[in-house]
Each structure stands twice: as C-alpha cells, then as structure tokens.
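>>> Structure for this input, please:
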Amino acid sequence: MKLAIELVPIPTMNVNVRSHISSYRWRQLSLNIQRRDDYACVICERRKGHEVHKLHCHEQWEFNEKHEIQRLIGLQSLCFQCHMLKHIGFADMQGWIEQYALIEHFCEVNRVDREQFAIHLHEAVQQWMHRNRINWKVDLSAYTEWI
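Below is the predicted model:
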C-alpha cells in the first residue's frame, strides 16, 4: 500500500526529534525535507502551494521487537491528509479532521474500497496494541546533528 497507517506506541508518542529541538530548528529541518522532496507529498504527490496549503514533516520509524528498539529511519514531507492518516487515532482524538475524509483519501490514494481500509485499520490497531506492551528504547541517532 502506498499510504499506510503507522500508529506510534503510547509510551514513545512524544519521543522524537521535534520534542528535542526548538520550534525554529524543527521548521528549518522541515523546510530542508520539503526542499529535498520537491515541495510535494511523497505519498499522494500533491504539491505545496498548488493542491495543498502546507506540508508536514513526518518521522518514519522501524521497530525491532527482538531488541526492543524503535529507530528513526527517515523524515518525509506529507500533506495534511496523508499525515493524519498515518496517525489516524490521534487525529480523530484531537478532532482535527473528520474520519470519513481520511477514509476517502486512503481509498483514493491506495485505489482500494472501504472494506480494505477497515481490514488495514484493524491490522494496524492490533499491531499498535502489541507494540504498546514493549518497553522500547528509542534511537534518534540518525538525526543527532539536529538534537
């Protein structure tokens, strides 16, 4: 799937590069990532200033369950809808966007129906529940120059 739900475990939700640097440095880093990504959402390819108002900087994580390490492996530019889909539970909880709009975006980007979305969401939630039981060590070493 081009656009997948990525639920971060509750214990590590606020452990990220953004929480370790000033808002000014985060904006610098985010702008660098947007420039690298040619000012477009890397998933749905909508462009900043054309199809979308702004882009978000999304942290990509790798989970090694055997060693209980959650490692930051990259940053990418996402439009608001793609970013909120990655964190659909948090976005819904905050009331930032109606869930039906996110489901429609997911189905359109992935060329799937609502049933396939429901299956994917269920699997993502099951994985999230499992990961919440692990005592993760968070590795931000790929971005230590920013911290």
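>>> Please count neighbours and contacts with C-alpha atoms only from this point.
OK.
>>> all strands for this structure, in order.
Assignment of strands within the chain using DSSP state E yields the ranges 56-64, 69-78, 137-139.
>>> okay, the ones you listed, which one's buried deepest?
strand 69-78 (a mean of 20; mean count of other Cα atoms under 10 Å).
>>> Another sequence for comparison is provided below:
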Amino acid sequence: MKLIGFGKTDDSDWKLPEEDMTFGGNTLYVDLIPSSCWFSNVRSLVSYADWRIIRNKVISRAEYKCEICGSEEMPLHCHERWDFNDKTQTQTLKRLMCICPACHDTTHFGRSQITGHGKTAIKHLEDVNKWNITETKSHISNAFALWKARSKMEWNLDISIITNAGISVNEIPGSNKREKISHETIKRINKNDDQY
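Predicted coordinates:
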C-alpha cells in the first residue's frame, strides 16, 4: 500500500487491509502496556513520514473527532489497540484509532502518572464512563494487576497489519532491546518533543 497525502481529505473508507475496526470498541479504559513492551510501537518502527501519513489518515477517517468521547480538541492522536495473547506471548496490533489528548492520557494512565496528569485522567475516566470513584479505582486497580502479570513475560511483537499493507518498518527490537528504547523515549517525553 502506497501512503499518500497530507491535510484534510476524505479518508472515511481508509483502513489497513487486516485492521479490525471494532477491536476494543470505542469505550474508554485504562490499557497499560506491559513494561517489557514499552515504546515498541508503530510510531517508533516506521519512518517519520509514514507515521505522519498514517496518523493523518486515521484522524481524517474519524472526521477529526475522538472515537471515544467525540472531542475535537487538538492535537488529535493516533492510538494503537493491541491484543495480548498470554498463551503465545504475542502482542498483536489490531487497530489504529483517533483519540483526543484527554482520552490518550487516560488510556496510558501509567504514563499520565509519570507526567503529572494522573488526577486529570481519573476525572476524565469518571466523566466519560459516568462512573463513581469506587468504580474508577476498581478499574484502575484491575488494569495494574493485569499489567503487573503481563510485564513478567517477554512478548513477541506482531505488526503484520502494517507490514502486510506494504509499509516498511525498522527492525523490530527484541525484548532485550526494549528497555534501552524505553529509557531513550522517556527522555524525549520529558523534553516534551514527542508527537503522537
């Protein structure tokens, strides 16, 4: 698949050939990536130019609105939804979706705590899902329990929906290289120059 185009276009029908547009639904939930998988994502594995095009197409097909809460707050982000198969220890990219900064901070709640946005993320989770604080805390606690268990595993990364679309990727790092990648990326995040 040749990626073309920037700017506002009608990409409402655009999708990666094997993308599951229903995976994970359009609900807001804390989706903690196992620490053994941190920062090995599409954005870090494709060229900057390809990432910008993919991101723009995902945002365009969502009609420039968050697919979770409907917000049009800019900048909208391109979020990856992953399936974690505990038996095969495979992390598989299933879907790319357009989400607003508040939903992205909530989804990546662990990162939000590190960057000082934890309380705001909790409030957004409550508001969007119409939960009380007890429901919210229970959800977050369950997400961290799952994260802790999955972080003990070494995961294989499957981004075949990207490669099967003909998009070139950098070498997929083994789990032994991911710790170094995570430290380097956290430094960039702290400099606030990371683009989603």
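>>> got JSON lines for the strands of the first structure, with distance to E6 of the first structure too?
What follows is these, written out as JSON lines (distance: least, Cα to Cα, whole Å):
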{"stretch": "strand 56-64", "distance to E6 of the first structure": "9"}
{"stretch": "strand 69-78", "distance to E6 of the first structure": "13"}
{"stretch": "strand 137-139", "distance to E6 of the first structure": "16"}
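>>> what's around the corresponding residue of the second structure for M13 of the first structure, how many residues?
Applying TM-score structural alignment, one finds that M13 of the first structure aligns to W38 in the second structure. Counted with other Cα atoms under 10 Å, the burial measure for W38 of the second structure works out to 18 neighbours.
>>> Then N176 of the second structure?
Around N176 of the second structure there are 10 other residues, counting by other Cα under 10 Å.
>>> Now do the SS call for it.
Of the three states, N176 of the second structure takes helix according to DSSP: H, G, I helix; E, B strand; the rest coil.
>>> In contact with the match of M13 of the first structure: list those residues for me.
Counting by Cα atoms under 8 Å, 6 or more residues apart in numbering, W38 of the second structure touches 178-179, 181-182.
>>> Output those residues in JSON lines, with neighbour count, secondary structure and distance to V128 of the second structure appended to each entry.
Written out in JSON lines, the entries for the contacts of W38 of the second structure read as follows (neighbours: other Cα atoms under 10 Å; DSSP: H, G, I helix; E, B strand; the rest coil; distance: Cα to Cα, whole Å):
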{"residue": "R178", "neighbour count": "18", "secondary structure": "helix", "distance to V128 of the second structure": "33"}
{"residue": "E179", "neighbour count": "17", "secondary structure": "helix", "distance to V128 of the second structure": "33"}
{"residue": "I181", "neighbour count": "16", "secondary structure": "helix", "distance to V128 of the second structure": "33"}
{"residue": "S182", "neighbour count": "17", "secondary structure": "helix", "distance to V128 of the second structure": "30"}
